[in-house]
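In: Give me the fold of what follows.
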Amino acid sequence: MKTPSLIAAALALAAAGAQAADLVVTSPDGRIALRIADDASSFGISRGGETVIAPSPLGLELDGQPAFGLLKLESRQDSKVDQVVPLVATKAASARDHYVGTTLAFREAGSGRRLFIDARAYDDGVAFRYRMASTDPVKLRSERTTFVPAGDPACLVTPVDGGHEAQFERQRISQLKADAAFDVPVVCATPSGRTHYAITQAHLQGYTGASFRREGEALRLQLSAEPGRPGPAFVSTGGLTTAWRAVMMADRAGDLIASQLVGNLNPAPDHDKFGDFSWVQPGKTSWDWWSGPLEGVKPDLAAYKRFIDFAAESGFRYHLIDAGWSHGAGPCCEALPSTDIARAADGIDMPALVRYAADKGVGLLLWVHWQHLAPRIDEVLDTYARWGIKGIKVDFMNRDDQDMVAFYQRVAEATAKRHLLLDFHGAYVPAGLQRTYPNFITQEGVLGAEWNKMDRRVTPRHNLMLPYTRMLTGPMDYTPGGFRNATPQTFEIRAVMPLTQTTRGQALAMYVVYDSPLQMVSDDPSNYRGEAGFDFIKRVPTAWDETRFIQGEPGQDIVLARRSGKTWYLGAMTSDEARTEKVSLGFLPPGRWKATVWQDGEGVRQVQRSERRVTRQDVLSLPLSAAGGAAVILEPAP
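Out: As a prediction, this is how the structure comes out:
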């Protein structure tokens, strides 16, 4: 690692280069500018005339080759793109991909080596990546890419852990631990507060993941290396195309939620290879693990049928059979050599169970450990397709190095070919692979509700951090739906029939606020039948035509609106403080609307349901209890 003095010198050189000459890419609306020095040494970002990222180093740390020396601009090729991309099963029916782009070709004095930088400026952010056109392998120790946020802001950050399951906290960049790694996204605001932004990555295919380490008041990119492998963090088969380094930007923190930037930086689906993805069906799924023991549910045909029956009577599209179903499986989640995931446990006729579920209109999803899947992907998935399984949940990767990124793509492609849905757990933060493979319908990489079974970290404040941080990058399988609600004061850790630290109203609101086209209804069937608010869960969609942020602040509260067809759904959540959200309905089209409201009752598990007529001129008042929430359906009135 460089010493602080060397980093300061590098930043000073970057600033001098930026002052000497900049190559500027400006967003279509003219508000955002990405500046790259004409020697490729640095970049900077501004929005509305205000600095967002101060002059910051660019470059690659090559392994086994000399570092790039003096680079001079050889050519610049500009482009403009404005297209509407239809989407499948996500937070909107389409995405506008609208940017001004450039490819900058730099040549090294003396050697003639060339480095390309692709850059794009959108109305909601910027992105850049490096390329080297060569048939020879390229080895990288890391990148020199560094972000110097203007004004040493207090940002929302989370430390890196294997499963990317940690809390977000607000800290100034200069106060971050220098020996710690921090995950994407990092979410900040400029000193004036006029621009909120998130630093993240996109399109990892063919590359490796990354995290950040603090150096002074800067965030230095660090590539993820394969555990236990000495040498470079990344090795290409020939040439180099890195991931995109992206900065999402908006007026308010919540306005970043609707951004399509991460997806737009990924390739569209290959319809020539896979056909269309209209077979991808979003929906809710019952789930047998959350309400059961930590060691998993033992293979039990009667138990499986009980959950299938519940899904059928509730109108859910799927049931997820979690760990323990396969032949030779252990108590839960170990990758035992005895386990055969192409065979069901003794006494379980999987094809017959699939037919039982299908007769009731329910599709089955199966849990697998990635180490069992990786050596025999084609054999296992062919078996599942023959059985009639609708999708898989792959777990415990807990890495984002080059080999694991390649594994994600292999599984996404293999499941797409067989019309299987894909859900990754023990997963890294999304980087847009869902855009290329729409059957990759959700993933974890979040400190979600399952942790209520094990500790107290899934607090109301944590729940109100997630929409403004982790959810910006893509769908998150938080696994909501806990109906054994408690307060933070009365909460206790239970592995079986666990509690939550929030009200029933917040449990409902999560189905609107949290983005997951495959959405778990996580609790036991016995905890739903006849319970207040379950009528809303049965009705709420999981994929949307439009998403709009209404109001709120990270860690405190949120009101989010999503549209399905002509019907709007509102989710409102608050953290530790009770509050009343005054929600302007100006986003509605003209006309009269029927508002059905589920809001917190007197008890933590009570919900008040009411109906009223409203118009777009009205303001809806939603009283929320501490750790509470509300859900609203707005549909055209006769």
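
In: use CA for all of it now, contacts and neighbours both
Out: Fine.

In: so where do the strands sit in the stretch 151-300 of the chain?
Out: 154-157, 169-172, 186-189, 196-202, 210-215, 218-223, 234-235, 240-241, 244-250, 283-287 (DSSP state E, counting those that start in this stretch).

In: and of those strands, who's closest to A449?
Out: Taking Cα to Cα, strand 283-287 is the member of the strands of the stretch 151-300 of the chain nearest to A449, at 12.9 Å.

In: now that closest one, how far from the centre of its chain.
Out: 19 Å (Cα atoms, centre = their mean, to the nearest Å).

In: other SSEs contacting that strand?
Out: helix 301-314, strand 318-321, strand 518-521 (3 or more Cα pairs under 8 Å, 6 or more residues apart in numbering; DSSP states H and E).

In: The ones you listed into CSV, with extra columns for distance to A595 and mean neighbour count?
Out: Shown next, in CSV, are the helices and strands packed on strand 283-287 (distance: least, Cα to Cα, whole Å; neighbours: other Cα atoms under 10 Å):
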stretch, distance to A595, mean neighbour count
helix 301-314, 23, 19
strand 318-321, 29, 26
strand 518-521, 24, 26
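
In: want to throw the strands of the stretch 151-300 of the chain into TSV with distance to Q65?
Out: Output for the strands of the stretch 151-300 of the chain, formatted as TSV (distance: least, Cα to Cα, whole Å):
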stretch	distance to Q65
strand 154-157	34
strand 169-172	36
strand 186-189	32
strand 196-202	26
strand 210-215	22
strand 218-223	18
strand 234-235	13
strand 240-241	14
strand 244-250	23
strand 283-287	50
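
In: among those strands, which is nearest Y437?
Out: The minimum distance between Y437 and the strands of the stretch 151-300 of the chain falls on strand 196-202, with 14.3 Å, by Cα to Cα.

In: Here is the second sequence; please produce its structure so I can put it next to the first one:
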Amino acid sequence: MNGYSFVRQAWGYAALFFGIIGAAGCSVQSAVPAPIEGTQVTVSSPDSNLTARFYQVNDKEGRSLYYEVTYKGRTVIRPSVLDIRLDNHLSENAMALPVDTFTRWTADLVVKDIRRSSQDTSWKPVAGERALVRDHYNGATVSMQKANNPLYRMDVQLRVYNEGVAIRYYFPEHEKGSYYRVVAEHTEFALPAGTTAFHALWGQAPYRELPLRDWPGEAERPLTLKLPGGLYACLAEAQLVDYARTKFTLSPDKRNTVVTSIYTPADLISPFGTPWRVIMVADRPGALMENDFLLLDLNAPSRIKDTGWIKPGKIIRVMIQNTAEAKAHIDFAVKHRLQYILFDWKWYGPSFTFNSDATKVAIPDFDLPAIIQYGKERGVGVWLYVNQQALLAQSDSLFSVYRQWGVKGVKFGFVQVGSHRWTTWMEDMFKKAAENHIMINVHDDWRPTGEQRTWPNLMTAEGIRGNEEMPDATHNTILPFTRYIAGAADYTICYYDPRIKTTHAHQLALAAIYYSPLQTLYWYDSPALSDDEPELEFWDHIPVTWDETRVLQGEPGEHISVARRKGAEWFVGTITNNSARTLQLSFDFLPPGQSFLAKIYTDDPAVPTKTKVKVTEQRVNASTVMPIVLPASGGHAMWLKPDQVFKTWQVYLRPYRNYSCHNLYSPAPCALISGAKVPENVPVVLPVHRSVILQGPVMPSDDSVTGMAAR
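Out: Sure thing, here's the model as predicted:
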């Protein structure tokens, strides 16, 4: 057992032990009272595996809202309180409305109506991990009204998908136009004893697997959970548009209970809905990653009608910002099939000041118009970094200027996140950029909640501890099961930097494992560092958007194997943590009856390159099981292309126009059974009056070939 596995198991035993002790202690949680008649509604997922139940109870504070969740009959969320706190007294006094006096705003809500719903539609993402996304759920809306102030109404909206449960608070329009001030939200998630969480304090923090006690602070979302008995769950936030960011904290008085904590109050006008609180559940951790489209489903459809200008791609940063280096990077991009180059901060002067003008170049020997034109001629676009100071001061004109210049995208730097103000500001930036055909990459602590569906010009975001911080391999194996559930992330993959703590095959495989429709490669690198190692062809040809994604195997903190398909080709990445291991990889994800040629990239210290990556080939099919031998912190990558449809043909060459011989062409290498070769697109001369047997995709050059039949 490696060190990480031992720590995880120890925490699991400790959490279970303290959960049992706590259940027997003096502060046992009291039983939930019986539901109030007429307030219950139970909704099951379309496949009947997930069930969510909502109800009200009478307690010492009045009426409380509760819900619970089961998966295949097993408890995922024990009875948990739904609680949102409002303080509208300023608006109420100003408008001569009755002042609500309840400490807990929901305490006198009375259920007036329960409506059921269902939906089964599909939509195509502009860029994504799958060609088609299904939006399939059963739902219910519980409409309530305050007993002491009937002008106030609130709905609890509930959706149950096969992939998870989503709940939010919705406030219909107030008849008198009262403003709403949300001062707190305490949505509970009461979990089974023994649950552990993959905890990170902020967007770029390291992860630790912790029991549900003694956390060092709030947990960033999404929050992935390991439940007793092998189930996995993930608590997430979706459609954060007009609200404050939510993190998760431990309940101060209820064991094994996680509670939402909003960053700041939110001042709102009805009608409005809070972000969705999402509980994803799966039998295996990889299914959480495969089902990350659930957050997209919970967001509004695209607000960009014409998306033809949105072009996903791979990007390299220009480390030394001058014209010569920029052109060298463009040449490198062309050679290695990269679509963009990036000029990072300081190109327009000091970033952390309002005195810098992001429409003027502030460094010498940097001819930006010439660089953009050179890139345009060679099919390479330019992205620019802009810090928040310039975004705030110049956003009304900045994007239109960049569009005139021919800039393709903007990387936002050091933007404020969390508060209601900065959440709505970010939404406005996406809109302004889209109006000017500018793509966006948000850096530093911001994390998406499914906004990419509404604003597909949002290509990626940081909010991740990536290669800038040089994390170890164990950290890298946690990310797909945690941060990447929120959506695309800009890990900024390095390759040549000596500070990397993993092998080069590990780095290579990350491009298949980590999803980002703007994939940064060669971070901290430059063309001068590259010796055009053979394995770079994997990055050269790998797409950044996909038709299908499969997590073949994996465990957070241990290892992961991901297969992604674009068209007929597959790219597969496997990485391990800080420990060596051998995995058995099944190719049963391939279509049956079809052979694929796999190019395989593995760590091998005997290879005479500085990267020590070996390139081999092997034919595979759906029945293949391949041993994957991984050194500590190692990786394994594969590029699978369908084999040519090699058939065996019997060909009779008859006389034609008095020719004594004829030419045969093959669109791909082909073999004569006799042992001769038919090279690609090179004619082979064969005499007439003879029958030959060929194997491969053969094309005759004229009509002299007869009797062609598959054998």
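
In: Distance to K177 of the first structure for the helices and strands packed on strand 283-287 of the first structure - can I get that in JSON lines?
Out: JSON lines is the format used below for these (distance: least, Cα to Cα, whole Å):
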{"stretch": "helix 301-314", "distance to K177 of the first structure": "46"}
{"stretch": "strand 318-321", "distance to K177 of the first structure": "40"}
{"stretch": "strand 518-521", "distance to K177 of the first structure": "36"}
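
In: Compare these and give me the one nearest L221 of the first structure.
Out: L221 of the first structure lies closest to strand 518-521 among those, at 32.1 Å (Cα to Cα).

In: and for whichever helix or strand comes after the closest one, what span of the second structure is it aligned with?
Out: Downstream of strand 518-521 of the first structure, the next assigned helix or strand under DSSP states H and E is helix 534-539. Aligned using TM-score structural alignment, helix 534-539 of the first structure spans residues 536-541 in the second structure.

In: what does stretch 25-33 of the first structure give?
Out: Stretch 25-33 of the first structure corresponds to residues 43-51 of the second structure when matched by TM-score structural alignment.

In: Flag every buried residue along the matching stretch.
Out: The neighbour-count check on stretch 43-51 of the second structure (16 or more other Cα atoms under 10 Å) flags V43, S44, S45, P46, N49, L50, T51 as buried.

In: Helices of the stretch 301-450 of the second structure, start to end?
Out: 323-335, 368-378, 388-405, 420-435 (DSSP state H, counting those that start in this stretch).

In: and the shortest one, what other elements does it pack with?
Out: When you say that, I think you mean helix 368-378 of the second structure. Looks like helix 368-378 of the second structure contacts helix 323-335, strand 381-387 (3+ Cα pairs under 8 Å, 6+ apart).

In: Run through who's touching it.
Out: Helix 368-378 of the second structure has contacts (Cα atoms under 8 Å, 6 or more residues apart in numbering) with T323, A326, K327, I330, V334, V361, G381, V382, W405, G406, V407.

In: For the residue mapped onto the first one from the first structure, which non-adjacent residue is spatially closest?
Out: Right, T323 of the second structure. Matched by TM-score structural alignment, T323 of the second structure corresponds to L301 in the first structure. Nearest residue to L301 of the first structure, sequence neighbours excluded (Cα to Cα, 6 or more residues apart in numbering): I348, at 6.3 Å.

In: Assumed A52 of the second structure was part of a helix.
Out: No: counting by DSSP: H, G, I helix; E, B strand; the rest coil, A52 of the second structure is not found in a helix; it is strand.

In: Kindly provide the distance from the closest residue in space to it that isn't next to it in sequence to R53 of the second structure.
Out: Leaving aside its chain neighbours, A52 of the second structure sits nearest to V69 (4.5 Å; criterion: Cα to Cα, 6+ apart). Distance, V69 of the second structure to R53 of the second structure, by Cα to Cα, to the nearest Å: 7 Å.

In: what about these two, which has more around it?
Out: V69 (28 against 16; other Cα atoms under 10 Å).

In: Report the separation between that one and E290 of the second structure.
Out: Going from V69 of the second structure to E290 of the second structure by Cα to Cα gives 21 Å.

In: and what of E558 of the second structure?
Out: Distance, E558 of the second structure to E290 of the second structure, by Cα to Cα: 18 Å.

In: do G463 of the second structure as well
Out: Using Cα to Cα, one gets 20 Å for the distance from G463 of the second structure to E290 of the second structure.

In: Neighbour count for the two, which is higher?
Out: G463 (25 against 20).

In: residue in the first structure matching that one?
Out: Looking across to the first structure (by TM-score structural alignment), G463 of the second structure lines up with G445.

In: how about that match, what does it touch?
Out: Shown in contact with G445 of the first structure (Cα under 8 Å, 6+ apart): G163, H164, E165, H425, G426, A427, Y428, V429, P430, M476, D477.

In: Top of these by number of neighbours, please.
Out: Neighbour tally across the contacts of G445 of the first structure (other Cα under 10 Å): the maximum, 30 neighbours, falls on M476.

In: how about that residue, what does it touch?
Out: The neighbours of M476 of the first structure, taking Cα under 8 Å, 6+ apart as the test, are T442, Q443, E444, G445, V446, R470, Y514, D515, S516.

In: quick one: which of the contacts of G445 of the first structure is nearest P191 of the first structure?
Out: Nearest to P191 of the first structure out of the contacts of G445 of the first structure is V429 (Cα to Cα; 27.3 Å).

In: Excluding chain neighbours, what is closest to the corresponding residue of the second structure for that closest one?
Out: Counting by TM-score structural alignment, V429 of the first structure lines up with R447 in the second structure. Leaving out its chain neighbours, the residue that sits closest to R447 of the second structure by Cα to Cα, 6+ apart is G463, at 5.0 Å.

In: what do you get for G391 of the first structure?
Out: G391 of the first structure's closest residue in space is L421 (Cα to Cα, 6+ apart), at 4.0 Å.

In: Select the longest helix from the second structure.
Out: Longest helix in the second structure by number of residues, with DSSP state H as the criterion: helix 3-24.

In: List of residues touching that helix?
Out: Under the criterion Cα under 8 Å, 6+ apart, residues 28-29, 193-196, 209-212, 255-256, 557-558 lie in contact with helix 3-24 of the second structure.

In: Using CSV, please lay out those residues together with neighbour count.
Out: Output for the contacts of helix 3-24 of the second structure, formatted as CSV (neighbours: other Cα atoms under 10 Å):
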residue, neighbour count
V28, 11
Q29, 12
A193, 22
G194, 22
T195, 26
T196, 26
E209, 22
L210, 23
P211, 26
L212, 26
R255, 21
N256, 22
G557, 25
E558, 21
